[in-house]
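> Got a predicted model here, sequence first, then my questions.
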Amino acid sequence: MTRAAAVFAVIFGLLTLLAGGRALFGGADMGAVFDFVLIFNFLAGFAYVAAGVGLWRGDRWAAPLSIAILAATLIVFAAFGWQVMSGQPYEARTMGAMMLRSVVWLAISLIALRAQRR
C-alpha cells in the first residue's frame, strides 16, 4: 500500500506541476481563480513529488511531510472558502480540486503514518 501511495503521490505531483505551470506561465485564461491558490498548488507539486520519493524509499521524514502538505492544503482551502464566503467570484472546479487534494493527502498521510509505525 505504501508503494502505491508513493507512486500516486509522484504522479499527482507531476500532473500538478504540469497543470499549475500551464496556468501560471502558459497564459491560459483560467477564469475567476485566486492567485494564492494557484501558486500554492503549483509549489505544492514539488512537495508531492518529494513526499512520494520519501515514501518509496521508506524515509522517516515522508510521513511528517505528508501531514504538512495536508495541513497546508487545508489552510489554503479554508482561506479559499473565506474568500468565497465574502462574495468573491470563483471557479467551481477550484472547490472540487481543493476537496480532491485534501482527501488525497489525508489518505496518503494515513498510509505514511501506518508505514512509519512499522
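Nice, thanks for sending it over.
> Going by C-alpha atoms from here, please, whenever you check contacts or count neighbours.
OK.
> Could you pull out the helices in the chain for me?
2-25, 35-57, 62-85, 92-117 (DSSP state H).
> With respect to burial, which of the ones you listed scores highest?
helix 35-57 (a mean of 20; mean count of other CA atoms under 10 Å).
> And that helix, what does it pack against?
When contacts are defined as 3 or more CA pairs under 8 Å, 6 or more residues apart in numbering; DSSP states H and E, helix 35-57 packs onto helix 2-25, helix 62-85.
> among these, which is nearest residue 56?
helix 2-25 (5.3 Å; CA to CA).
> what angle separates that closest one from helix 92-117?
Computed by axes from the mean of the first three to the mean of the last three CA atoms, to 10 degrees, the angle separating helix 2-25 from helix 92-117 equals 150 degrees.
> Give me the residues contacting helix 2-25.
Contacts to helix 2-25, defined as CA atoms under 8 Å, 6 or more residues apart in numbering, come from residues 28-30, 38-39, 41-56, 108, 111-112, 115.
> let's bring in a second model and compare:
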Amino acid sequence: MLRRSRNESAVDEQAGNGSPASIFLAGLLLSATGSDHAFCHSAINDSGLVKPHTDLESRLNQPFYLRLTHKGLTLIAVLFGVITIFAGSGVLTGSDPGYVVFFPLLVYNTVMGFIYIGVGVVAWRNVHYGRNGAAAVFVLNLLVLVAIWLLYNSGGAVAIDSLRAMTLRTIIWLLLFTGLFWLSRRNPGT
C-alpha cells in the first residue's frame, strides 16, 4: 500500500463523502499547487478538518469577468513594457525618431520597460503586489513627466513629442493601477 502524505490525507478528509467529483477536485488542487505546499495557508475548521485556503482556491472561485480583467491588465503591462524596450533600444542603437531626443529620458524609458514587464508578471501572480508596483510606476512616471514639463517650459532640449509620450505612459499606468486597485478590492483573497 502506498504511504500518503499528511497533505494528501487532509485532502481526503476535506473531500468528505469520497464521491468521484470530490476526489477529482481534491486531486486537481494537489496537482495544481504541489502536495508539499498545497495547504501552506490552511486552517482547522470547527469539525477539526483541514480547510484549505490557497491562492489557487481564491482564483478558481473568482467570477470569469474578474479573471479576464486581471489577465488583460497584466498582459497590457507586459506588452507595453516590451514595446517600450523595443522603441527605446531602437533609438539607443541609432534609429532616428524624427525629433530631438532627450537622452536621460530615453534611458529612463528603456529601463522602465523592463520594470513594466516585471510589474506585469508580479500582477499576474498577485493582484495586491501588482497594484503596489503599478502605483510606484505611475508615481515615478508622473514625477518624470513633471520634470520634463518644467524643462520644456524653461526652453530645455525636450521635444513636445517626448512630453506627449510621457503623458501617455503616465495615463496608461494610472489606468493599470486603477484597474488593479479595483480588482484587489473586489477579491481580497488574491
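On my side now, so go ahead. As the structure is a computational prediction, the values presented were derived from the model and not from experiment.
> still on that earlier bit, dump the helices and strands packed on helix 35-57 of structure 1 to a markdown table, plus distance to residue 104 of structure 1.
Below are those laid out as a markdown table (distance: least, CA to CA, whole Å):
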| stretch | distance to residue 104 of structure 1 |
| --- | --- |
| helix 2-25 | 9 |
| helix 62-85 | 9 |
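> Specify the stretch among those that is closest to residue 102 of structure 1.
helix 62-85 (6.3 Å).
> Would you check the span in structure 2 matched by the closest one?
Aligned by TM-score structural alignment, helix 62-85 of structure 1 corresponds to residues 130-153 of structure 2.
> average gap between the matching stretch and structure 1?
Stretch 130-153 of structure 2 differs from its equivalent in structure 1 by a mean of 0.6 Å after superposition (mean CA distance after the TM-score superposition for structure 1).
> residues in contact with that stretch?
Against stretch 130-153 of structure 2 from outside (CA under 8 Å, 6+ apart): 116, 119-120, 122-124, 157-160, 163, 166-167, 169-170, 173-174, 176-177, 180-181, 184.
> The helix or strand hosting residue 65 of structure 2 to helix 127-153, inter-axis angle?
In this structure, residue 65 of structure 2 sits in helix 64-92 according to DSSP states H and E. In terms of direction (the same axes, to 10 degrees), helix 64-92 of structure 2 departs from helix 127-153 by 40 degrees.
> Let me know the angle separating helix 64-92 of structure 2 from helix 103-125.
160 degrees.
> what distance separates helix 64-92 of structure 2 from the middle of the whole chain?
How far helix 64-92 of structure 2 lies from its chain's middle: 10 Å, per CA atoms, centre = their mean, to the nearest Å.
> Residue 67 of structure 2 - nearest residue in space that isn't next to it in sequence?
residue 59 (7.5 Å; CA to CA, 6 or more residues apart in numbering).
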